[in-house]
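Chemist: All I have is the shape, not the residue letters:
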């Protein structure tokens, strides 16, 4: 049986400010109405397969669970990585999970942040790869190149192995433009997609042969794992001791059973705004727009508005991205350098690289509307049946005004109901939480006042997932 393994880690820093460390591109709707994670899973609908096994960062666990819930998507487990250790250990965890009950599934390893426009060709390539994988081959999918791309590694095809499958002659690092053009002209090279198909047991065998240190650390981490709601929590110390390495370096470049299946399905890793522009629908002037955008004399540009009207006049080949707390303007040929802006923000200790102004929680979200020296104003949304953590503050008071829905409020020793247009005052040192007992989203305005208003002024008295 086929077990899809969805790798949902990564920060997507080249898509800042849309993608942030705590809400990266795989959880954003970039190429359709669904998020990229949701698209990755629903794309498998033409295959007979088990519920997917998902690997993500600890800090993204509730985002993953919520996005699966939104589309009623089942899973075989959600493994939480306490730290990132690259793809070789991540896939080892999936393989160990696959063989734990004496089974030996075919692992279909996919990244959660890839765009594939032709699902039919994608499914056909997987079916062809299965023929090789059941024979013990370690199959990777090579993308038929559409041009001399310098942002991808390449795979050189070797001798044919049946229908539309080839031995891997060698893996090649990202080339310069001249070399990339030679690869494309030769017809012997494919882009390295980072997608794989193989038996779980075969991967573990090859990992034991070439990187036993990684396998040993992953075995210890998985053996010490525990179940926590929908999540599998690894032994943190054991996993932190695991070496950091990719599957390419750890296994695929050393095994004698590496096989490649060409894939021509309009694939993109959506690694930058230029690649997002390439896969998106364009107007007659070659522009891609999202949100409230007005253009005059604008060509071949990517204009994204999240919160405000964005206007452009007489510009070509630009990327303009507006979010609630940041604006990016870049030439389309220079978008690979957006990561350097993110690095500068990190060095300055600025929060814009970590999360959006609107922050999502298991129970809903909160969005900062205004702030001053002694006040913060937020729009808080609590989903039906959900609640915040019980907590208190030493330096701030809070005023809550309900604008939609019904709130059940714990405030000190009192519990009461607030309806629309009603408000409540929570004093300094008073234990409090908000519940939504209704059937529709609860919207309220929270006004914080005091001499210290930062998020670390909180004592959580009762945890409910991630507090607020």
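Modeler: Yep, it's here. Bear in mind the structure is a predicted one, so any value in this text is a computation, not a measurement.

Chemist: all contacts plus neighbour counts: C-alpha atoms, from now on.
Modeler: Fine.

Chemist: so residue 260 makes contact with residue 137?
Modeler: No. Taking CA atoms under 8 Å as the definition, residue 260 is not a contact partner of residue 137, at 9.6 Å.

Chemist: For those two, indicate the residue with more neighbours.
Modeler: Using other CA atoms under 10 Å as the criterion, residue 260 and residue 137 rank with residue 260 on top: 31 against 23.

Chemist: Next secondary structure after the longest helix along the chain?
Modeler: Ranked by residue count under DSSP state H, the longest helix found in the chain is helix 119-133. Scanning forward in sequence from helix 119-133 by DSSP states H and E, the next helix or strand is strand 138-143.

Chemist: same for that next one, what does it pack against?
Modeler: helix 119-133, strand 189-199, strand 258-263 (3 or more CA pairs under 8 Å, 6 or more residues apart in numbering; DSSP states H and E).

Chemist: quick revisit: how far off strand 189-199 does the longest helix of the chain point, in degrees?
Modeler: 60 degrees (axes from the mean of the first three to the mean of the last three CA atoms, to 10 degrees).

Chemist: got the angle between helix 119-133 and strand 258-263?
Modeler: Using the same axes, to 10 degrees: helix 119-133 against strand 258-263 is 160 degrees.

Chemist: Output the contacting helices and strands for helix 119-133.
Modeler: strand 138-143, strand 189-199, strand 258-263.

Chemist: And the contacts of the longest one?
Modeler: Here strand 189-199 makes contact (CA atoms under 8 Å, 6 or more residues apart in numbering) with 104-111, 126, 129-130, 133-134, 136-145, 152-157, 183-184, 262, 269.

Chemist: For the helix or strand following it, buried residues please.
Modeler: For strand 189-199, the following helix or strand on the C-terminal side (DSSP H and E) is helix 200-210. By neighbour count on 16 or more other CA atoms under 10 Å, the buried set for helix 200-210 is 200, 201, 202, 203, 204, 206, 207, 210.

Chemist: Stretch 88-105 too?
Modeler: Within stretch 88-105, the residues scored as buried using 16+ other CA under 10 Å are 88-98, 104-105.

Chemist: Include distance to residue 407 when you put the residues you listed into CSV, please.
Modeler: Listed next are these as CSV, based on distance: CA to CA, whole Å:
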residue, distance to residue 407
88, 47
89, 45
90, 42
91, 44
92, 46
93, 42
94, 42
95, 45
96, 45
97, 42
98, 44
104, 50
105, 48
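
Chemist: ok, the closest residue to residue 462 other than its chain neighbours - contacts?
Modeler: Nearest non-adjacent residue to residue 462, counting by CA to CA, 6 or more residues apart in numbering: residue 390, 4.9 Å away. Applying CA under 8 Å, 6+ apart to residue 390 gives the contacts 431, 432, 433, 460, 461, 462, 463, 467.

Chemist: list the contacts for the residue nearest to the last one when sequence neighbours are not counted?
Modeler: The spatial neighbour of residue 467 that comes closest, neighbours along the chain excluded (CA to CA, 6+ apart), is residue 389 at 4.7 Å. Residues counted as contacts of residue 389 (CA under 8 Å, 6+ apart) are 433, 434, 460, 461, 462, 463, 464, 465, 466, 467, 468.

Chemist: put this beside the first:
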């Protein structure tokens, strides 16, 4: 993609969002960029990294929130690629994340070009994407911040639009004449007729140029980014940004901080297929539909239903006589909505959070760096969980003050430490952990360890865990 004399393109993958419009599949604890949604078995985060894993691209810089560090690391490792995983101590919108990536890329290579990519977008036609990146890089090298503009396929009211100005003498590359905010339907139709492009939120630029534009237009952002990177600490496979310095960054998007102010903005008329899959109706549009216009996934059966998206992760879900609806079933929550109202799911999730519903943020299956667990049943003085520990996974050395636990192995081998005594347990064997004992669970095998945990005691909450030692450096 580039000659030896040309700078590499340094991907900056922004992966810290929550994706609440795809609730209940996407939640704060496991947002949409890390969930397989498209049928390939890979998440959009993984697909994004694979697109920039070829020649001409440098090692990606992944900027994500600390809460997602282990799932990001696991998915990167599964792809067999290398990346710098940078952890934001708090969410400050996109401008600080872009600034951090630019600071790091500039330190890596003089004249570095950066490609900012959202981790939760769908891109089709990878070869066209690579070619568009090549053309955008050529334009960016002349001193431009190049937006990847998408040819509109319908008068969307949920996207910003970009009007192209003078040609930059590179195929499909133009100066930006103006940015337009999300329009109403009639205005969107006029924009399409006038040749406007959708603003995909993905863009390519020289790192030094972006830092200069931040200095001119949002100096607090770049000051915080430089300080956060300078004071960053290495933690296992992660780079933790300095929290005090990073807190000095205002909450602001890169569009407001730079793109709508700079005189150096350009737009490339991209040719690849794209969707931000920001809501269930957008995901419906991105998937193949059957003869009745339905997208049906999982254990689903419908009668007299058309133009609908029906998905079940586990429970048999049936629909009769409904058109243009979204029905999504998970083990602990069900969504039923008119497809036209799918973007309002974000408002619903905010309402659920105000009501104190844990389902708004937490999945039924809780992911941990060692694997996952999910609740099977809970009642007065007991709780039952299904636990999976991946090969090599080790739970923290811990104790509980209010409950005893029974571990029944159903698959694999468990190495159990109780008060310093280590013993192996195999399928159909059980370990007993009395209240107050110091204990640890380890999977020494090469297959997943699965067990049933029965907790008995006066209190079974997750906060009755005293960690004495933890290889994952959790609090």
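Modeler: Structure's in. What do you need? Since the structure is predicted, the reported quantities are computational estimates derived from the model, not experimental observations.

Chemist: And the aligned residue in the first structure for residue 329 of the second structure, how close does it get to residue 296 of the first structure?
Modeler: Aligning on TM-score structural alignment places residue 329 of the second structure opposite residue 322 in the first structure. Per CA to CA, to the nearest Å, residue 322 of the first structure is found 18 Å from residue 296 of the first structure.

Chemist: between these two, which one's more packed in?
Modeler: A count of neighbours by other CA under 10 Å puts residue 322 above the other of residue 322 of the first structure and residue 296, at 20 against 10.

Chemist: for stretch 323-332 of the first structure, which positions count as buried?
Modeler: Result for stretch 323-332 of the first structure [16+ other CA under 10 Å]: buried residues 323, 324, 328, 330, 331, 332.

Chemist: Using TSV, please lay out those together with distance to residue 408 of the first structure and secondary structure.
Modeler: What follows is those, written out as TSV (distance: CA to CA, whole Å; DSSP: H, G, I helix; E, B strand; the rest coil):
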residue	distance to residue 408 of the first structure	secondary structure
323	32	coil
324	30	coil
328	41	strand
330	47	strand
331	50	strand
332	50	helix
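
Chemist: For those residues, please prepare JSON lines with the additional fields distance to residue 232 of the first structure.
Modeler: Compiled in JSON lines, these are given as follows (distance: CA to CA, whole Å):
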{"residue": "323", "distance to residue 232 of the first structure": "34"}
{"residue": "324", "distance to residue 232 of the first structure": "34"}
{"residue": "328", "distance to residue 232 of the first structure": "37"}
{"residue": "330", "distance to residue 232 of the first structure": "41"}
{"residue": "331", "distance to residue 232 of the first structure": "43"}
{"residue": "332", "distance to residue 232 of the first structure": "41"}
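
Chemist: for the second structure, what spans make up the helices?
Modeler: 44-51, 69-79, 94-108, 126-140, 185-193, 207-217, 219-230, 243-246, 254, 280-286, 345-354.

Chemist: got the buried residues of helix 200-210 of the first structure as JSON lines, with distance to residue 161 of the first structure columns?
Modeler: JSON lines is the format used below for these (distance: CA to CA, whole Å):
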{"residue": "200", "distance to residue 161 of the first structure": "21"}
{"residue": "201", "distance to residue 161 of the first structure": "22"}
{"residue": "202", "distance to residue 161 of the first structure": "18"}
{"residue": "203", "distance to residue 161 of the first structure": "20"}
{"residue": "204", "distance to residue 161 of the first structure": "23"}
{"residue": "206", "distance to residue 161 of the first structure": "20"}
{"residue": "207", "distance to residue 161 of the first structure": "23"}
{"residue": "210", "distance to residue 161 of the first structure": "24"}
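
Chemist: which one of the residues you listed is nearest residue 410 of the first structure?
Modeler: Distance to residue 410 of the first structure across these (CA to CA) is lowest for residue 200, with 50.1 Å.

Chemist: What lines up with that closest one in the second structure?
Modeler: Checking TM-score structural alignment: residue 200 of the first structure goes with residue 207.

Chemist: doesn't residue 107 make contact with that match?
Modeler: No. Here residue 207 of the second structure does not reach residue 107: they are 9.4 Å apart, not a contact under CA under 8 Å.

Chemist: in the stretch 351-468 of the first structure, which spans are strands?
Modeler: 358-361, 364-371, 375-382, 390-392, 396-404, 407-411, 414-418, 423-426, 432-435, 442-450, 459-462 (DSSP state E, counting those that start in this stretch).

Chemist: Who are the packing partners of the first one?
Modeler: In terms of contacts (3+ CA pairs under 8 Å, 6+ apart), strand 358-361 of the first structure is packed against helix 61-70, strand 364-371.

Chemist: Of these, give the one that comes closest to residue 17 of the first structure.
Modeler: It's strand 364-371; of those, that one is closest to residue 17 of the first structure (CA to CA) at 16.2 Å.

Chemist: That closest one vs the second structure, average offset?
Modeler: After superposition onto the second structure, strand 364-371 of the first structure sits on average 0.8 Å from its aligned residues (mean CA distance after the TM-score superposition for the first structure).

Chemist: Residues touching that strand, excluding its own?
Modeler: Strand 364-371 of the first structure has contacts (CA under 8 Å, 6+ apart) with 357-360, 376-383, 386.

Chemist: Please convert the residues you listed to JSON lines, extending it with distance to residue 11 of the first structure.
Modeler: Output for the contacts of strand 364-371 of the first structure, formatted as JSON lines (distance: CA to CA, whole Å):
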{"residue": "357", "distance to residue 11 of the first structure": "17"}
{"residue": "358", "distance to residue 11 of the first structure": "17"}
{"residue": "359", "distance to residue 11 of the first structure": "16"}
{"residue": "360", "distance to residue 11 of the first structure": "16"}
{"residue": "376", "distance to residue 11 of the first structure": "28"}
{"residue": "377", "distance to residue 11 of the first structure": "29"}
{"residue": "378", "distance to residue 11 of the first structure": "26"}
{"residue": "379", "distance to residue 11 of the first structure": "26"}
{"residue": "380", "distance to residue 11 of the first structure": "26"}
{"residue": "381", "distance to residue 11 of the first structure": "26"}
{"residue": "382", "distance to residue 11 of the first structure": "27"}
{"residue": "383", "distance to residue 11 of the first structure": "27"}
{"residue": "386", "distance to residue 11 of the first structure": "28"}
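
Chemist: how close does the counterpart of the residue nearest to residue 467 of the first structure in the second structure sit to residue 210 of the second structure?
Modeler: Aligned by TM-score structural alignment, residue 389 of the first structure pairs with residue 396 of the second structure. For residue 396 of the second structure, the distance to residue 210 of the second structure equals 43 Å [CA to CA].
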